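Colleague: coordinates for the following, if possible.
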Amino acid sequence: MAVVSTDVTTPDTAPPVRRGPWRVLSLVLAGFVALSGVRFFTGEATLTASGTVSAALLLAVPIAMAALGGLWAERAGVINIGLEGMMIFGTWFGAAGAYFTGNPWVGLLTGILGGVFGGALHALATVTFGVDHIVSGVAINILALGSMRYLAISFFETEPGGGAATSPPLPGFPRITVPGLSELFVSIESRGWLIVSDLAGVLAGLTTQVSVVTVLAVLLISLSFYILWRTPFGLRLRSVGENPSAAESLGVKVYTFKYAALLVSGGLAGLGGVFLAMVASSAYQEGQTGGRGYIGLAAMIFGNWRPGGLAMGAGLFGYTDALQLRGTGTGVHALLLLVTLGLLLATVWQTVRGRYALAGVLLVAAVLVALWYINTDSLPRQFVTYTPHITTLLVLSLASQRLRPPAAVGVQWRRGQAT
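Modeller: So this is what the prediction gives:
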C-alpha cells in the first residue's frame, strides 16, 4: 500500500502570515510622517506640540476605558449601551470616596465599584431576566443621571465648595515626569526640525506630568488583550460571544462568563469616570461624562472589537479634541491639508485596485478640500468646536467594511437554547 505524505505544505494549506500589527504600525508611522510634513509646511506648531499630546492623552483615556468596557461586554455577546451611565456612577462614587476619606486611591476603588454596580444591574436585566440589551442600557443611563443628581444634592450641597451639581475640590493622584528626558525632548522640540522635533514633542508629552491613572489605563489595555486572546478564560469568554449554545455544549458556564464580562465592563467604565472627576478635573460635576460612553462604543467599533484598534480610535478623538481646545481654529485648518493628502493616496490606491468610480469620487473630494484650505485662513468656531464629533462620524462611515462584530452579540440567549 502506498503511503501518502501529508507533510508537504501547499500554498492553500500554508499558515497565514499575520500582518495585522505590522500593517497598523506602518499606518501609524505613515500618518505621523505626513502630520510632521504638514506641521513643517504650515508652521502650525500645535499639531505636534507636547502640550497637544498631553491634552490628547488626558482626553483619550476615559474614552479608551469606556471602549475597553464595551469590548469586554460585546466579546461576551452583550451590547452595553449603559457605559455612559456606568461612567456617571464612577464619577460620583469616585468623588465621594476621595472627598470623605481624603484619599484618592479610595476614590479610585469606590469609583470602580460604582461602575461594577452598573454592570451588575445590566447583567441582571439582560442575562438573568432576558431584557433587551438596548432597553436595559438606556434605562441604566437614565437611572445614573437621576440618582447621581439626588446623591449630589444629599451629600455635596451642604459641604464647603460643593453644590447640587458639583462636589468640593478633590485630592489628586501623583504624576510622573521622567527627569532629564523631559527637558531634553522639550529642547529638541523647540528647534522645529522635520520629524525629529515632532517626535520629540510627542515623547515630551508622554513623559511630562503623566498621571499614574493614565499609566494604569495603558496597562489595562495590554492586560485585556493578554487575558482575552492568550488565556483559556479569554477563549471561553469569546466563545460565549460567538456561539453560546456551542460553548454550553462544551461545558462553558455561559451565564457566569456573561456576568464576569459585564462586571469587568462596568468597572472599566467606572475607572473612566474616576479619571474625568479626579485627573482631567479636580471635582465631580454633573454632565461630566459628556457622551464619552457613546464615543467609546464608536471607538470600539472603529477598532474592530480589538484592544489595539480601540486605543487608536480613542487617541484619534482625543487628538482632535485637544487641537480644538488648544487652538483658535488654525490647527484644525491645517489638518485640511492632511485630509487632502489622505484622499489623494486613497485615490491612487483605489485606481490600482481598478475601482475607478470610487477613485473619481475621492479625487473630487480631495480637490474640494484643497480648495477649502487654499481659500481660507481658519475655520469657523462652530465647526472647530464639533471637530471631535465630526471626526467620529467620518471615521465610522469610512472605516473598513471588513469589521466583524462577535456573531452572537445582542442575542437574548437562554440556557438550553439551540442557536
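
Colleague: all contacts plus neighbour counts: C-alpha atoms, from now on.
Modeller: Will do.

Colleague: which residues sit against stretch 132-140?
Modeller: 78-83, 85-86, 118, 121-122, 125-126, 410, 412 (CA atoms under 8 Å, 6 or more residues apart in numbering).

Colleague: what's the ChimeraX syntax to select whichever of those are buried?
Modeller: Burial among those is assessed by 16 or more other CA atoms under 10 Å; the matching ChimeraX selection reads:
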select :78,79,80,81,82,83,85,86,118,121,122,125,126,410
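
Colleague: out of the contacts of stretch 132-140, list just those in helices.
Modeller: Leu83, Gly85, Met86, Gly118, Leu121, His122 (DSSP state H).

Colleague: which residue is the nearest non-sequential neighbour of the fifth one?
Modeller: It refers to Leu121. Nearest residue to Leu121, sequence neighbours excluded (CA to CA, 6 or more residues apart in numbering): Ile140, at 7.8 Å.

Colleague: another for comparison:
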Amino acid sequence: MSVTDLAAGRPVEASPNRRFKLTFPMLLLGVVALIVLLSIARVVTGANDITSGGTVSAALGLAVPIGLAALGGLWSERAGVVNIGLEGMMILGTWFGAWGALQFHNPWAGVVAGAIGGALGGAIHAVATVTFGVDHIISGVAINIVGVGFTQYLSKLVFDGMPGGGAKQSPPVPPMSTLSIPGIGDPLRTLEAKHWFVLSDFAGLLRGLTQNVSAFTILAILLVPLTYYVLWRTAFGLRVRSVGERPVAAESLGVNVYLYKWIAVLFSGGLAGLGGAFLSIVAAGIYRDGQTGGRGYIGLAAMIFGNWRPGGLAGGAALFGYTDALQLRQGGTSVHALLLVVALLLAAVAIYQLVRQGRNKAALITGIGAVVVYVVFAVTDTVPEQFTSFTPYLTTLLVLSLASQRLRPPAADGIPYRRGQTT
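Modeller: Next up is the predicted model:
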C-alpha cells in the first residue's frame, strides 16, 4: 500500500507481492475435490452421515456463530486492535438477543438488540484500548469476565420469575422463520438415499444448504462478502486497514486514526453480538447461562486460520462447524471415516510440496503424517467417544499449526498508538 494510493483513497491490497492468489475457479475445484474425497471415505467406510443433508445443515448452524465472531475479530484486528474479548461480547449478545426478542415479541428485534449488546462490549474495549491505551489483552480478558457476571445479574433481575424463565435462563423466544428453495427438497432426499458415488454426496450438500435455512443464517453468510467489499474495495475500508498497518503514515495523510479504530471495534462487538444472538434465538430458541461455550475464542482461531481475510475465516468456521456436527450426529463412526479423508488430504499436500514446491523435508514430514493417520484408520473400527467430543478443538489446533507458516497479521496489530508519535 503506497502513500499515493492512501492519499487518493484507492482500495488496494496491502501486500501486492503475493505469490498465490485464490480465484473462484480454483475455489470451486477445491470444493469438488473435497466432496470427491468425502464420497470415497463414505463408500469405503459406510459412514453415510458424513455427507448427509442433516450433517450439512447442522454444520451450517454450528459454523454461523463462530463465523460472526471471526468477522468481528477481523474488523478489530484489521484496525490494529487485538480483540480477545469476543467471547464476552458474544455472551452479551446472547442475553440481549433473547431479551429483545421477548420484549418486542419479534426475533428480528432480538437480532438488533444482540448486535447492540455486543457493540456495548466493543465500546468498552475501544475506550480502554484506543482512548486510554490499556493493553489489548488485559482489556479483552476483563470484558470476558464482566460479560459473564453482567449477564448473570441481568438474568436474575429480568428473567427470574417470568413463566418458563429463571435465574440462569430466559423463557422461550419467538422462533425465527426459515426459508427453502421449493420443489427440490424431495428429489434431493431421494437421490441422497441412493448412496451413489459423488452424486448422492452433492445431493446431500445441496439439501443441507437449501432446505429449512434460517433467515438469520442467510444474513450471516451475506455479511462475509459484504465485509470483503467494504474493507478491500472502498476508501473507507482502505483507511480502516491503514490504521492497522501504518497508523503514523495514515495520520500524516489526514486519517483520524482514533475514529477509525473506534468504528472498527464497535463493528467488531456488534458482529460478535450477532453471533451470540444467533445462539439464543436460532440455535437454542432460549437464552441459557454459559451458552457460548468458548465459541468466541474459536472464532478468533478461525480468523487467524483465515489469515485475517473474510473468505479464509469463513472456511475455518465451516471446518469447525463440520467436525462438531459429525461428532454430535454419529460420533465415533463418522470421525473414524474422517481419518481417511485427512490421510488422503495429507498425501495430496505431500505430493504438491514435493513436485510443485520442491520442499523435500516438508513433503517427507507431511507424508509421514499421512501414513500415521492411515494406520490409525486401518487398525481401528471406531473412535472412542471421549476423543470425538474433542475432535473440533483438535482440528482447530492442527489446522492453525499447519497454517502458521503463511500467516501475516496486520503490521500494527496490538501495538498501542498515541496521536503524534513518530514511529
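
Colleague: host element of the alignment partner in the second structure of Leu363 of the first structure?
Modeller: Matched across to the second structure, Leu363 of the first structure falls on Gly367, judged by TM-score structural alignment. Element membership for Gly367 of the second structure (DSSP states H and E) is helix 360-379.

Colleague: how close does the residue nearest to Leu121 of the first structure get to Ala366 of the first structure?
Modeller: Distance, Ile140 of the first structure to Ala366 of the first structure, using CA to CA, to the nearest Å: 43 Å.

Colleague: just Gln401 of the first structure next, same as before
Modeller: 21 Å.

Colleague: just want to know which of the two has more residues nearby.
Modeller: Taking other CA atoms under 10 Å, Gln401 of the first structure and Ala366 do not tie; Ala366 has more neighbours (23 against 8).

Colleague: about what we covered before: tell me which element the residue nearest to Leu121 of the first structure falls in.
Modeller: Under the assignment here (DSSP H and E), Ile140 of the first structure is part of helix 133-155.

Colleague: please point out which parts of that helix sit buried.
Modeller: Buried residues in helix 133-155 of the first structure (16+ other CA under 10 Å): 133-134, 136-138, 140-141, 143-145, 148-149, 151-153.

Colleague: check stretch 156-175 of the second structure too.
Modeller: Neighbour counts over stretch 156-175 of the second structure (16+ other CA under 10 Å) mark 156, 159-160, 165-175 as buried.

Colleague: out of everything not next to it in sequence, what's closest to Val240 of the first structure?
Modeller: Spatially, and ignoring its direct neighbours in sequence, Val240 of the first structure is nearest to Ala76 (5.3 Å; CA to CA, 6+ apart).

Colleague: what residue of the second structure takes the place of the one you found?
Modeller: So Ala76 of the first structure corresponds to Ala79, using TM-score structural alignment.

Colleague: what is the neighbour count of its match?
Modeller: Count around Ala79 of the second structure with other CA under 10 Å applied: 31.

Colleague: how far away is it from Gly273 of the second structure?
Modeller: When distance is defined by CA to CA, Ala79 of the second structure is 19 Å away from Gly273 of the second structure.

Colleague: same check, this time on Pro107 of the second structure
Modeller: Between Pro107 of the second structure and Gly273 of the second structure the distance is 14 Å, computed by CA to CA.
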